[in-house]
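**Q** next one to model:
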Amino acid sequence: LEYHTYDVFTSTIFAGNPLAVIHVPSSLPPSAVPQQTRQLLAREFNYSETVVLSLPSSTSSTSPTSSPNDASGASMEEVPTFPVQIFLVDAEVPLAGHPVIGTAVHIFTRLLPKGTTRAALQTKAGLCPITYDTDTGRVGADMPHDLHQHSWRPTAEELGAQQPALAAYLKGEGSGVEALGVDVLSLVKGMTFVYVRLPSVEALGRVGMFQPRLEPTVLDEGWREGVLMMMFYVVLGEAEEEGGRKIRTRMIEGTFEDPATGSASCGLAVLLSLKSGEGGRWEMVQAVEIGRRSEIAVKVDMSGEEVKRLELGGTAVGVMQGRV
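**A** Presented below is the predicted three-dimensional model:
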């Protein structure tokens, strides 16, 4: 099987978040690469996520169902469509942001005719229309979403025990989880994040790993599956373009820190949009503290209190390729 690796949400090699994309040719029956083998391949790469990309018999293959229009207003029904599976090292997940962006860059730059600007990924969470800017190399993805805010939130005491270096920010009048802002949101079923707002970049730098990792058993009934991770964030101010907001983030899952988490970034943008009552654009910078700076763009379009469209944007740079 052919594979390619990318650093995602960056244009600089050895920054961003690594991703492996493994080709499964259309000439192979699905049984030739069973689910267990696909999971073992992800474990072998040991990246935060690995994509198994099923190559269509022809790049003229099109998306099988209608979907929302892309930013240009053109129908996405007649674009090349690629089925994908997204794997953590120990499980498959229905959706994740950096695999979508990295795979999109791979498809536009290596698999489709030069100049192609529209395609789609078929994820387990739904159809994901993707676009490509041939001038900048940036891709945009209309992210599937099935949003749910949970009733459970960690207490200040629980956060303090998990993050002792943040204890000073969790005590005293005008502090604690209510003042800081702690929310729990699922972007889709199986991808849930605890969002903890911090007052400063200094506080963000104090965030550490923790054990045991969070389990989804604390979530609302019907949503207790998949992964439960924590994103810590600081709102910095207005971005230079389109009136967006600049945010610094870190994403922790137990003893692992993710260099770039597109799905968590999407959820954070949705959360802030719901709090403010309006959509907008967010420019997020993640993982500076571990030397893997990642730049993630999210745009939220709302109609009333409903999220109508959620676009994730970014770049990726190729690193390695080979066969396994």
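**Q** rest of the way, CA atoms for contacts and neighbours
**A** OK.
**Q** what about the longest strand in this protein?
**A** Across the chain, the strand with the greatest residue count (assigned by DSSP state E) is strand 227-238.
**Q** what packs against the host helix or strand of residue 119?
**A** Element membership of residue 119 [criterion: DSSP states H and E] is strand 118-123. Strand 118-123 sits against strand 81-87, strand 126-132, with contacts defined as 3 or more C-alpha pairs under 8 Å, 6 or more residues apart in numbering; DSSP states H and E.
**Q** show me which positions of the last one end up buried.
**A** In terms of neighbour count (16 or more other C-alpha atoms under 10 Å), strand 126-132 has its buried residues at 127-132.
**Q** let me have the helices and strands packed on strand 118-123 in a markdown table, adding distance to residue 141 as columns.
**A** Formatted as a markdown table, the helices and strands packed on strand 118-123 follow (distance: least, C-alpha to C-alpha, whole Å):
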| stretch | distance to residue 141 |
| --- | --- |
| strand 81-87 | 13 |
| strand 126-132 | 4 |
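**Q** any buried residues in the one helix or strand residue 4 maps to, and which?
**A** Counting by DSSP H and E, the element that carries residue 4 is strand 2-8. Within strand 2-8, the residues that count as buried by 16+ other C-alpha under 10 Å are 3-8.
**Q** next secondary structure after it?
**A** Sequence order places strand 17-24 as the next helix or strand after strand 2-8, per DSSP H and E.
**Q** angle of that next one against strand 2-8?
**A** 160 degrees (axes from the mean of the first three to the mean of the last three C-alpha atoms, to 10 degrees).
**Q** count of residues packed around residue 205?
**A** 17 (other C-alpha atoms under 10 Å).
**Q** so how far is residue 283 from it?
**A** Using C-alpha to C-alpha, to the nearest Å, residue 205 is found at 19 Å from residue 283.
**Q** which helices and strands sit right next to the host helix or strand of residue 275?
**A** Under the criterion of DSSP H and E, residue 275 resides in helix 262-276. In terms of contact count using 3+ C-alpha pairs under 8 Å, 6+ apart, helix 262-276 is assigned the packing partners helix 97-106, strand 182-188, strand 191-197, strand 280-286, strand 294-303, strand 306-314.
**Q** let's compare: structure for the following, please.
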Amino acid sequence: MDRPHRRNSDIHDNKYGHQHPTLPMPPGYTPPFMNLTNNRDISDSDSPELAPAAISKAYHASGSQSRQGHSQYLGGGPYQNRERSDQISNEWGCYPSDTSSYTSSRSSSSKSYTHLPPFQDAYMHPASRPHSLDEDPHSDQDNTIITLRREKEHLEDKISKLEVKVASLEGELSSSRQSYEQLLEKITSVQIGTSKAQSHSTTAMDPFMSLLKDAREKDEAPYATHDQFPHIVYWTKVDYLKDSQIGREYLKTKRDDNSGSVGFLEDENGKIISREDQQRIRDYQRSLCYTLLKFGLAPVTWSRCTQVAREFFFRSMRTKFPVLRYCADHWKADTFMGLYY
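**A** Have a look, this model is predicted:
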């Protein structure tokens, strides 16, 4: 009787000892002696090797009886005994005697827990942890990579455009420098030519200024007024233009058959001077124009003439022909020069 029992115990220990090591027994627990060979529930066959499921069943049955006795000894009632029996049975049910009972025990235990025990996911591999439907780490990483690649492509394209723009600006800068250097050379040459012309002009103006000085010294007569010569008809240019625009025959100056064509050249009595006197004024005016031309002071039109040239002309004409004094602001000499310049 001892040999089969020993053989079955060895089979149980060798087969399941390494998977389920023996834990300490509860306080006050003494396993009873069991005759496994007389229990017909252990195995239906006469095989010398006992089935693991039968051993586990007998073991739990004996443990239940022992726990009942201890509970009665401790003073507990039937309900309390059944509750403690369930607790001890659940406690020792985690050590099944075979694979099928272990699986059934795990499945029965998992039915009572709808969620994982606390902190159990902390000891799980990241790949085996459960993820919610909203969490997709691989998708987030892919989106981040795609975004970074797009930003990189955008920056590379922007850098390429900036490089092209910089090259274009460098070309424009080089062209501007060349244009500036050419302009600077032209300005320098013009300044040199201007300085030479000014020196030549100053040298040429010296004789003309001598002529102007002589004209100023000769023109010593004071400027006349209309009160001094009340018979002069056209003392101002405005009065003359008012009548001349209507027609020559409407001029208020006196005339005869010997009078000249210019109606504002009148003597002290308001009579137009003769044709011969007007011709002499024209001849002298031409000589003054040649003098201005000689010194480079005769422009294309009389209105563009310089003030120095005008002064020289007015003083020379006033000194030579007193009839040109009988007016305000030299308008008769100025108008005559404009007619025959």
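**Q** superposed, what's their TM-score?
**A** Scored against TM-score structural alignment, normalised by the length of the first structure, the superposed chains reach a TM-score of 0.18; 94 aligned residues with a C-alpha RMSD of 6.3 Å.
**Q** circling back: for residue 18 of the first structure, which of the helices and strands packed on helix 262-276 of the first structure is the nearest?
**A** Ranking these by proximity to residue 18 of the first structure (C-alpha to C-alpha) places helix 97-106 first, at 8.7 Å.
**Q** which helices and strands does that closest one pack with?
**A** Going by 3+ C-alpha pairs under 8 Å, 6+ apart, helix 97-106 of the first structure lies up against strand 2-8, strand 17-24, strand 50-54, strand 139-142, helix 262-276, strand 306-314, strand 316-323.
**Q** quick one, what contacts residue 319 of the first structure?
**A** When contacts are counted by C-alpha atoms under 8 Å, 6 or more residues apart in numbering, residue 319 of the first structure is found next to 4-7, 13.
**Q** and the strands in the second structure?
**A** Using DSSP E, strands in the second structure do not occur.
**Q** which stretches of it form helices?
**A** Assigned by DSSP state H, the helices in the second structure fall at 2-16, 52-74, 78-92, 99-112, 137-218, 237-244, 275-294, 307-320, 331-340.
**Q** let's have those in JSON lines, adding mean neighbour count.
**A** Output for these, formatted as JSON lines (neighbours: other C-alpha atoms under 10 Å):
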{"stretch": "helix 2-16", "mean neighbour count": "14"}
{"stretch": "helix 52-74", "mean neighbour count": "17"}
{"stretch": "helix 78-92", "mean neighbour count": "14"}
{"stretch": "helix 99-112", "mean neighbour count": "13"}
{"stretch": "helix 137-218", "mean neighbour count": "12"}
{"stretch": "helix 237-244", "mean neighbour count": "14"}
{"stretch": "helix 275-294", "mean neighbour count": "15"}
{"stretch": "helix 307-320", "mean neighbour count": "18"}
{"stretch": "helix 331-340", "mean neighbour count": "16"}
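**Q** can you tell me how far residue 36 of the first structure sits from residue 87 of the first structure?
**A** Distance, residue 36 of the first structure to residue 87 of the first structure, by C-alpha to C-alpha: 11 Å.
**Q** okay, those two: which has more neighbours?
**A** The neighbour comparison of residue 36 of the first structure against residue 87 (other C-alpha under 10 Å) goes to residue 87, with 25 against 8.
**Q** which ones are touching the more buried one?
**A** The contact partners of residue 87 of the first structure, taken as C-alpha under 8 Å, 6+ apart, are 39, 42, 49-52, 93.
**Q** and which of those residues is nearest to residue 158 of the first structure?
**A** In terms of C-alpha to C-alpha, no member of these lies closer to residue 158 of the first structure than residue 93, at 27.1 Å.
**Q** hmm, residue 86 and that closest one touching each other?
**A** Yes - taking C-alpha atoms under 8 Å as the definition, residue 93 of the first structure is a contact partner of residue 86 at 5.8 Å.
**Q** now the common contact residues for the two.
**A** Common contact partners of residue 93 of the first structure and residue 86 (C-alpha under 8 Å, 6+ apart): none.
**Q** which of the two has more neighbours?
**A** Between residue 93 of the first structure and residue 86, counted using other C-alpha under 10 Å, the more crowded position is residue 86 (23 against 19).
**Q** wait, isn't that one in contact with residue 54?
**A** No - using C-alpha under 8 Å, residue 86 of the first structure is not in contact with residue 54, being 11.5 Å away.
**Q** what's the helix or strand for residue 41 of the first structure?
**A** Assessed by DSSP H and E, residue 41 of the first structure sits inside helix 35-45.
**Q** buried set for that helix?
**A** Neighbour count says helix 35-45 of the first structure has 38-39, 41-43 buried, by 16+ other C-alpha under 10 Å.
**Q** and it, what does it pack against?
**A** Counting by 3+ C-alpha pairs under 8 Å, 6+ apart, helix 35-45 of the first structure packs on strand 50-54.
**Q** relative orientation of the strand it packs on and helix 35-45 in degrees?
**A** Going by the same axes, to 10 degrees, strand 50-54 of the first structure makes 140 degrees with helix 35-45.
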